[in-house]
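[1] 3D model of this:
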Amino acid sequence: MKLLFLLFIVFPLSFSYNYLIFCPLFGHSHTTFFAKIADTLTDAGHNVTFFTPTIIRKFAKMNYVKSTKHVVHLEPSEKLERYGSFLENNDILRFWTDDASMSELFPMIELFNSMFLEQAAVLGKNLELLDELKALKFDVMIYESFVECAYPLLDYLEIKTFIPSTSIAYDPNLLESIGEPRMPSAVPLPMSKFTDKMSLIERTLNAIAPPIFNFFLSKPEFKSFRPPYSKIDIPSQESLSSFVFTNSNPYLDYPRPTIEKNVQIGGISVDFEKLKSQKVNKEWDEILNLRPKTVLVSFGSVMFSKDMPMENKLALAKVMKQFPEVTFIWKYESNDTDSFAKGIENIHFSNWVPQTALLADSRLSAFFTHAGLGSINEVSYLGKPALVCPLFADQMRNAKMLVRHNGSIEVSKYELHDAKKIEEVLRKLLFDDSYRIASENLARQLANQPVKPKELLLRHAEFAAQFGRLPSLDPYSRQMSFISYFLLDVAATVLFIVLLITSITFRITKLLINCLPFTLSSVKQKNN
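    Predicted coordinates:
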């Protein structure tokens, strides 16, 4: 009996692995994504350490993980905290009116590079803490792919197996590093305003943007924390990863060729069964019962409605007034609503809304959103028509990604002042049943996809811990030259052979033609 009891104890322990989730605190959605990875592995019985060096102070006060108990914090240097403050207070409000062009991204990327260099310096000055982590003998480390200070940490902790991951839907640089083919002709870039159906000019821009970025942006150098403090070759390290986790879902994103190392876990942060069972409290229940239809309006946790231009607020309030049979729940972060919506009874303003619980409620008719990836995943899984208004960054791509499923409509942020336009698309979304039917169909597909994102994450994370690096999954195409990869040498060889055969045939034909008169003349003389 004692032996049986010991077997019950030892058996599950023998199949638990040690995971380190490295997640510097610089962004809410980024941290939410990696916290969900940590909790998923913890819930499966594994030992998970959530290592969260602070960059933006307010995020350190938030409890992102639920079941993961071993959370390790690290205080920032004054310089790193200044980077965090600048990032937090950066003038992103201008994106309510300014274009989020490629040129706008250069200074932001330079900021991130400098910030992660300083984060590496902070890690290097806290080797005592790193030694404590090293003693835990982690099997696998998971981290955001562009947080490149993860590589000296990997080196110091001597973790051989690692899984770079991305909290956005598509990172061509990461995927190209593991040998996945890039299709600029049909797959738009992360910050792109294009769809998969691009014009000649759009395809050109989509193709040349990455090399332009790589040419003009300087790559920071990260060095080992151990003597002789040699430079770490990050591109070659990325190719050694067992897998990469991407926040993409093949049933939602643009279809594209992938390889086995790319594990798409998009939607992992959406606990479908839990969300469907969520109930709103009495206050929100009463609000949802006020009118036959209800629309939720929220522009996320980074861009606030209170900061949009006044002409946009006035136009939206005017539009909402035109729908007396619809209740509008507007996430609005200030008390100045009388300046643009005084006396409009069907608008309910709130500093905070239970977004997922409202989306899961059958009485909610539509969602007016900024197209952040978290909101896109939630509205897709919960089957609600959406009016999407992207403001900047990957929201442009996210919006078009959702619209292609025919359950949503996109409006430009430059059209928010046009009350007539907004009323037209909102009326179509609310009263044309085709949008509801398409949204519900997408939700059913996501709910019944053959392999759930959580299972994909768990099985591949365990497989990596068990077998380590997987050179058999590293495509040889990654090492091929441009000429070999695109068969230009084959094309040149075939062209040469064709030209050679054509030339020989031409010469023989010409020779025969030249000989023909002489032959005919000889025959004629012989006959005479």
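
[2] alpha carbons only for contacts and neighbour counts from here, please
    Fine.

[3] Number of residues surrounding the residue lying closest to S16 once chain neighbours are set aside?
    Nearest residue to S16, sequence neighbours excluded (C-alpha to C-alpha, 6 or more residues apart in numbering): H46, at 4.7 Å. Residue crowding around H46 was assessed by other C-alpha atoms under 10 Å; the count is 20.

[4] Isn't H46 up against L20?
    No: judged on C-alpha atoms under 8 Å, H46 makes no contact with L20 at a distance of 10.7 Å.

[5] Let me know whether R203 touches S185 as I believe.
    Yes: at 5.4 Å, R203 counts as touching S185 under the criterion of C-alpha under 8 Å.

[6] which residues are contacting whichever strand or helix holds E286?
    Assignment of secondary structure by DSSP states H and E places E286 within helix 282-288. Around helix 282-288, the neighbours that count as contacts under C-alpha atoms under 8 Å, 6 or more residues apart in numbering are 294, 327, 363-364.

[7] Tell me the helix or strand right after it.
    Helix 282-288 is succeeded, C-terminally, by strand 293-298 (DSSP H and E).

[8] Pull the residues that contact that following strand.
    288, 305, 325-332, 358, 363-370.

[9] To compare against the first, here's the next sequence to fold:
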Amino acid sequence: MRLLLHIILLGSVTPFKFLAYSPQLAKSHVNFLGKISDVLIEAGHEVVILSPLLDSSLGFAGSKKARVIEVPQCTEARAYEEFMQNSNAANAWTKGDSLQAFFEWGNLTYSWVAQCNATIAHPGLLESLREEKFDVAFAEMIDFCAPGLFHLLGIEKWVITDSLAINDAHFFYTHTPSNPAYVPTMMGGSMGEEMSFSERFDNLLTFCFSKWFNEYFFPVYDEMFRTHDREIPSVEELFGTNSLVFTNSEPLVDFPRPSSARMIDIGGIVTSTGHKQMDADRISEGIPNLVETTWAPQSDLLHDPRISAFITHCGQGSITEAIDAGVPLIVVPIAYDQLRNAQQVKRNGHGIMLEKTELENPEKLRNAVKEVLENPSYHEKALKIKLMLEDRPFAMKEIFIRNMEFLAKYGPLRQLGHYGRKLNFFQYYLIDVIAAVLGVALVILIIAFFLVISVVRLLKRILGIKKVKAD
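    The predicted structure follows:
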């Protein structure tokens, strides 16, 4: 019966054609774009994945169902691949605060710009893509190639997707107000929503630096794009033309934050993030109750009723899989958004967080494992979150599919963009209005002050005259 209903629904859907821009830059990002592409394909639509090889060692575009167009790696992009394979992994355990990551990634941005240029200039590519006549395009904004590429292809209906729970840049792209006083930034380090003065200062600094970091590279992309089209709008202007932003955030789990009509949460739409073969380290030698493997079906293992807890680095994919299975956690965040994810686990009470430096003390890890295994509250809260997500009013896949279909029919959805993006800094934060009100209030106070002085002087004069007459 369900199969028959599925066939009937597919038959009633007008198929649309989607373009996914998904450079091969990291396994988790590629898998997420591939999985949501599969969601659209399963709903009866066609998806083409444009997949430039930033890191050729990945060797997979994230989907076996979509049609994939790979673009060869350019010479400059080799530096990015070497970073991902060597220094990035080697330094993960010794990195300082997350601001350090901005500088590391900043040096790699030029590799992304070069690969973007090579993609646009690839012989016959733009012409063949234009002939496809795509209804909607989507991409993750790790690099800024997509807005310019979609413009060159003449695709007006496009959306931003993100494999992360929340990217600070989402607030900039949509001009949604955010408050660093209680919303932890993606790269803000190990802090939750309740922050001390110094943590709020650090969070604000990271938020401002994130905005500056994004805007710093806009001109670099602008210069490159204008070698292909002199009249192309700036990257900043093009960002304002996106219709929707899909975040891999689950409101029932993530930190509460401001939002806008253009930001749609689809956290949990992907509950299995593929696999990556690891090198054998032989750490299990001599330990009888430890199984070491270069790969394991993580999602399947987490759903095994014999699993009592899960120790993880707190990547977004691992957290999503653990929540879906209702398994309590011991989280040891290493870098980047993992620190923020770990604070979510701590806030929701379904796991214990350890700093990576605490692993030097075996007793702390032993105590954390013992606490999670022996205290039933962690399992109870993990199970409650699992049941809450299963009982949501709307499935995340349905939300994603219906919004994409709606955009294909009626987009671009310009009416969702608020006028605030056209205001300057003083207008946006009402500084001009506040200044005017304070100015008027100050003038009134000054006038009132001088009126009081004048009245006092007048009264003194009158009283002085009466006193003279009385004498």
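
[10] what's the helix holding E286 of structure 1 aligned against in structure 2?
    Aligning helix 282-288 of structure 1 against structure 2 (TM-score structural alignment) gives no matching residues.

[11] For that helix, list every residue counted as buried.
    L288 (16 or more other C-alpha atoms under 10 Å).

[12] Could you do stretch 456-468 of structure 1 as well?
    For stretch 456-468 of structure 1, by 16+ other C-alpha under 10 Å, it's 457-458, 460-462, 464-465, 468.

[13] Strands of structure 1, start to end?
    Along structure 1, counting by DSSP state E, strands occupy 18-22, 47-53, 70-74, 140-144, 162-166, 244-246, 262-264, 293-298, 326-331, 347-350, 364-369, 386-388, 408-410.

[14] Average offset of the fourth one relative to structure 2?
    Looking back up the chat, that one is strand 140-144 of structure 1. Strand 140-144 of structure 1 differs from its equivalent in structure 2 by a mean of 0.7 Å after superposition (mean C-alpha distance after the TM-score superposition for structure 1).

[15] same deal with the first one?
    Average distance, strand 18-22 of structure 1 versus aligned residues of structure 2 after superposition (mean C-alpha distance after the TM-score superposition for structure 1): 0.7 Å.

[16] Filter the contacts of strand 293-298 of structure 1 down to the buried ones and express that as a PyMOL selection.
    In PyMOL syntax, the buried subset of those is picked out as below (16+ other C-alpha under 10 Å):
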select buried, resi 288+305+326+327+328+329+330+331+332+358+363+364+365+366+367+368+369+370
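
[17] mind checking how far stretch 445-456 of structure 1 is from the chain centre?
    Distance of stretch 445-456 of structure 1 from its chain centroid, counting by C-alpha atoms, centre = their mean, to the nearest Å, is 18 Å.

[18] State the span of structure 2 onto which that stretch is aligned.
    Against structure 2, stretch 445-456 of structure 1 falls on residues 388-399 (TM-score structural alignment).

[19] Any idea how many residues pack against the closest residue to S259 of structure 2 other than its chain neighbours?
    Take S259 of structure 2 and drop its neighbours on the chain: the residue closest to it by C-alpha to C-alpha, 6+ apart is T176, 6.2 Å away. Neighbour count for T176 of structure 2, taken as other C-alpha under 10 Å: 18.

[20] ok, back up a step: name the residues of the match of stretch 445-456 of structure 1 that are buried.
    389, 396-397.

[21] Just these: which are in helices?
    389, 396-397 (DSSP state H).

[22] ok, back up a step: just put the strands of structure 1 in TSV and tack on distance to Y229 of structure 1.
    TSV is the format used below for the strands of structure 1 (distance: least, C-alpha to C-alpha, whole Å):
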stretch	distance to Y229 of structure 1
strand 18-22	21
strand 47-53	22
strand 70-74	22
strand 140-144	21
strand 162-166	21
strand 244-246	27
strand 262-264	31
strand 293-298	48
strand 326-331	50
strand 347-350	53
strand 364-369	47
strand 386-388	48
strand 408-410	51
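
[23] if you compare the ones you listed, which one is most tucked away?
    Mean neighbour count, computed with mean count of other C-alpha atoms under 10 Å, is highest for strand 386-388 among these, reaching a mean of 28.

[24] counting contacts, what elements does that strand pack onto?
    Using 3 or more C-alpha pairs under 8 Å, 6 or more residues apart in numbering; DSSP states H and E, the elements in contact with strand 386-388 of structure 1 are strand 364-369, strand 408-410, helix 419-431.

[25] how about that strand, aligned to which bit of structure 2?
    Strand 386-388 of structure 1 maps onto residues 329-331 of structure 2, going by TM-score structural alignment.

[26] Give me the neighbour count for V13 of structure 2.
    12.

[27] er, F243 of structure 1 actually
    Neighbours of F243 of structure 1 (other C-alpha under 10 Å): 28.

[28] Now do the helices in the stretch 151-300 of structure 1.
    All helices of the stretch 151-300 of structure 1, identified by DSSP state H, counting those that start in this stretch, fall at 172-177, 200-216, 234-238, 272-277, 282-288.
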